[in-house]
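S.K.: Sequence plus predicted model, see below.
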Amino acid sequence: MDKKTNHSFAYALVKGLRFILEQIQVLKQNISAARIRSLEPLVQGSAGLKYLQEAFTTLYGHHSEATRKLPQTVQWLTSVHQTVEQQRSDFMATLAAFINSQPSTHTLGLPSVTSLRTGGRLGLAKELPTTSDGLALPGRTGETTHVIQWNSIETLVRLGLLQLASKPDAVNEETTPETLKLNIGRLQKVQNDFQQIIVIATSLLLVRQTLTAKGVRATELDSVLCDANKQLNEILSNPTVTVHHIGHLLSQLCMLSGEKDESNQELMTRILIRSLSAGDVVFVKVSTALLSGFRAILLSGKGFEGRSLADLALKRIGASALIDQLLAATDALDVMAVVTCQVHGPWYSCIASEM
């Protein structure tokens, strides 16, 4: 009986001590969280910016030595600088295509045809906003057009971040510019998002082409593609998913009622693998359209202009349903661009002056 009593007492004592230790850990976490919250105004303000600049200076030296102390950053910005004119040309081509696709009455600042038919009042046409290249943009009333300074450091950095995010190989310590090493994890996340969007867009394109060839009507096709987008997002959320799993899903989506072709799965898998191979016509078409969409949002913002240009790019591959995913993936790059330009602006300016 004494042994049982001693055992019960020891058990209760251990349980009590465990509870006390757990509460101490919770208290420590609360204290740490409170300290972090108290430092938040400083970190987010000018003091945080100054701290990051001083820390970077300690690691890599004064910004006047940027070209010598930051070889990876120099190489990165130089490679981006060499593509700026081509990027500008592609962007302006997309912008011109968007403007040409708008109704002429809207472009001229006139009310819509519906308004005229219903007796709407005809006011004076307002002057339309223009881009930095002089193209009139049919934006919404009262909305300011984002003017892109193609020679600015910010534009160069944004294009550079897009270049890194679209690389098929994961960024690492050896390949990442010194100014972005703290963002390696974030860049890898955007890379994953970009690759996932490519897979989804390519898969939707294959489903569209297959069902169209089978004579599926447009109304039914839209419903299938909407469902396909949801299922693809679900299956790709599993880190162990393989291309064969995706091929199986595509074969099911493309199988009409009464079809029992077992070889369809292998066929769709082979087509998908080929379409996701670098250099393939489908891959080039999809990746080019997605890059155009990313660039539009990164440079023009998430307002009417950026969203419209991105949507136009996605329509080329029948992937307008992915606009929200594109916007979400671009958010991280936008934040990185703003922060690194504020923190490392002097170093970037020094490097740019030598190019």
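M.R.: In hand now; what should we look at? Numbers count the residues shown, from 1 in each chain.

S.K.: from here on, contacts and neighbour counts on C-alpha atoms
M.R.: Fine.

S.K.: and residue 96, what helix or strand is that in?
M.R.: Residue 96 belongs to helix 84-101 when elements are defined using DSSP states H and E.

S.K.: elements contacting that helix?
M.R.: helix 281-300, helix 304-315 (3 or more Cα pairs under 8 Å, 6 or more residues apart in numbering; DSSP states H and E).

S.K.: quick one, which of the ones you listed is nearest to residue 155?
M.R.: Among the helices and strands packed on helix 84-101, the nearest to residue 155 by Cα to Cα is helix 281-300 (7.0 Å).

S.K.: In that closest one, which residues have enough neighbours to count as buried?
M.R.: By 16 or more other Cα atoms under 10 Å, the buried positions in helix 281-300 come out as 282-283, 286-300.

S.K.: take a look at this one as well, against the first:
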Amino acid sequence: MQGREVDVLVRLGLLKLVSGVSGLTPDALPESFSLNFSRLRSVQAEIQKIIVISTSILIFRQILSSEQPCRRDAGIEGIVETIIDISRDNDKVTDDNILQTRKAMMARMLAKSLQAGDAVFERVSRAVYLAFRGIVLGGSGRQLAEMALRRVGASSASLTKRVVKEAEVLVVAATVSLRVHGPWYATLIGNM
């Protein structure tokens, strides 16, 4: 097996480990990565935050578009403009019932959408995974990350920057591990 193939498999394997819904534990981690447990757990926590942020943006966009015309493919800037427009409308802002209804609806939708098996959760999780995968595999990764996040309406410079930063942690961990355990990985993969 060629070195590049092993490198790609190790990177993708790490990404699979940290993109799991359940928390990463030392027992679930191959011994060759045990020294990187805290870094990998931190990346997993960041992936989960990005999923929550992306899901929140998607839900907020749906609520805003139901209340006021808002382009369906609006990005964060479009959502902010719509929020400002709604804020300027004093009748909507001062009506406590409307605010409470909106708040309750968003809380219900977000809670439902952050459960494994939910269609929104699966779609957002997949997009975030693909964004990370674009960076982990290199090449035009940043563009791939932006495209993946855009598919669920969560494309923003700040989210893409977070994805890039965390994915680079995985790349470094994979690279170092490959330097130390490369022959072992090649033998293991070759025997599969």
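M.R.: That came through fine. Owing to the predicted nature of the structure, the values given are computational and were not obtained by experimental measurement.

S.K.: picking that back up, now the helix holding residue 96 of the first structure: which residue numbers in the second structure?
M.R.: Under TM-score structural alignment, there is no match for helix 84-101 of the first structure anywhere in the second structure.

S.K.: helix or strand for whatever residue of the second structure lines up with residue 211 of the first structure, which one?
M.R.: Superposed on the second structure with TM-score structural alignment, residue 211 of the first structure falls opposite residue 64. Counting by DSSP H and E, the element that carries residue 64 of the second structure is helix 37-67.

S.K.: That helix vs the first structure - mean distance after superposition?
M.R.: Taken over the aligned residues, the distance from helix 37-67 of the second structure to the first structure averages 0.7 Å (mean Cα distance after the TM-score superposition for the first structure).

S.K.: what's that helix packed up against?
M.R.: If you count contacts as 3+ Cα pairs under 8 Å, 6+ apart, helix 37-67 of the second structure packs onto helix 3-18, helix 76-88, helix 96-113, helix 119-136, helix 157-190.

S.K.: so of the ones you listed, which one's packed in deepest?
M.R.: Mean neighbour count, computed with mean count of other Cα atoms under 10 Å, is highest for helix 119-136 among these, reaching a mean of 22.

S.K.: Give me the angle between that one and helix 37-67.
M.R.: 130 degrees (axes from the mean of the first three to the mean of the last three Cα atoms, to 10 degrees).

S.K.: In the first structure, what range does helix 119-136 of the second structure match?
M.R.: The alignment of helix 119-136 of the second structure onto the first structure (TM-score structural alignment) covers residues 281-298.

S.K.: mean deviation of that stretch from the second structure?
M.R.: In this overlay with the second structure, the average offset of stretch 281-298 of the first structure from its partner residues is 0.8 Å by mean Cα distance after the TM-score superposition for the first structure.

S.K.: what's the offset of that stretch from the middle of its chain?
M.R.: 11 Å (Cα atoms, centre = their mean, to the nearest Å).

S.K.: Spit out the contact partners of the closest residue to the match of residue 211 of the first structure other than its chain neighbours.
M.R.: Excluding its sequence neighbours, the residue lying closest to residue 64 of the second structure (Cα to Cα, 6 or more residues apart in numbering) is residue 70, at 6.6 Å. By Cα atoms under 8 Å, 6 or more residues apart in numbering, the contact set of residue 70 of the second structure is 61, 64, 78-79, 82.

S.K.: Which single one of the residues you listed is nearest to residue 152 of the second structure?
M.R.: Comparing those against residue 152 of the second structure with Cα to Cα places residue 61 closest, at 10.7 Å.

S.K.: right, and that closest one touches residue 79 too?
M.R.: Yes. Using Cα atoms under 8 Å as the test, residue 61 of the second structure is close enough to residue 79 to be in contact (6.5 Å).

S.K.: Double-check that residue 167 of the first structure belongs to a strand.
M.R.: No. Residue 167 of the first structure is assigned coil when assessed by DSSP: H, G, I helix; E, B strand; the rest coil, not a strand.

S.K.: Check the gap between the most centrally placed residue in the second structure and residue 31 of the second structure for me.
M.R.: Among the residues of the second structure, the one closest to the centroid is residue 128, at 3.3 Å (Cα atoms, centre = their mean). Computed with Cα to Cα, to the nearest Å, the distance linking residue 128 of the second structure and residue 31 of the second structure is 27 Å.

S.K.: Ok, residue 178 of the second structure next?
M.R.: Residue 178 of the second structure sits 13 Å away from residue 31 of the second structure, going by Cα to Cα.

S.K.: now residue 41 of the second structure
M.R.: In this view, residue 41 of the second structure and residue 31 of the second structure are 15 Å apart by Cα to Cα.

S.K.: Map residue 161 of the second structure onto the first structure.
M.R.: So, by TM-score structural alignment, residue 161 of the second structure is matched to residue 324.

S.K.: Tell me which residues touch that match, please.
M.R.: Applying Cα under 8 Å, 6+ apart to residue 324 of the first structure gives no contacts.

S.K.: List the contacts of residue 283 of the first structure.
M.R.: Shown in contact with residue 283 of the first structure (Cα under 8 Å, 6+ apart): 202, 275-277.

S.K.: Give me the buried subset of those residues.
M.R.: Among the contacts of residue 283 of the first structure, those buried by neighbour count (16+ other Cα under 10 Å) are 202, 275-276.

S.K.: Nearest to residue 304 of the first structure among these?
M.R.: The closest of these, once distances to residue 304 of the first structure are taken by Cα to Cα, is residue 202, at 26.0 Å.

S.K.: so what corresponds to the closest one in the second structure?
M.R.: Looks like residue 202 of the first structure aligns to residue 55 there (TM-score structural alignment).

S.K.: From what I see, that match and residue 122 are in contact.
M.R.: No. Using Cα under 8 Å, residue 55 of the second structure is not in contact with residue 122; the gap is 10.3 Å.

S.K.: what about the longest helix in the first structure?
M.R.: Longest helix in the first structure by number of residues, with DSSP state H as the criterion: helix 2-44.

S.K.: Have a look at residue 41 and residue 31 of the second structure and say which one is more surrounded.
M.R.: residue 41 (17 against 11; other Cα atoms under 10 Å).

S.K.: Give me the distance between the residue mapped onto the more buried one from the first structure and residue 298 of the first structure.
M.R.: In the first structure, residue 41 of the second structure lines up with residue 188, judged by TM-score structural alignment. Residue 188 of the first structure is 18 Å from residue 298 of the first structure, where distance means Cα to Cα.

S.K.: repeat for residue 105 of the first structure
M.R.: Counting by Cα to Cα, the gap from residue 105 of the first structure to residue 298 of the first structure is 29 Å.
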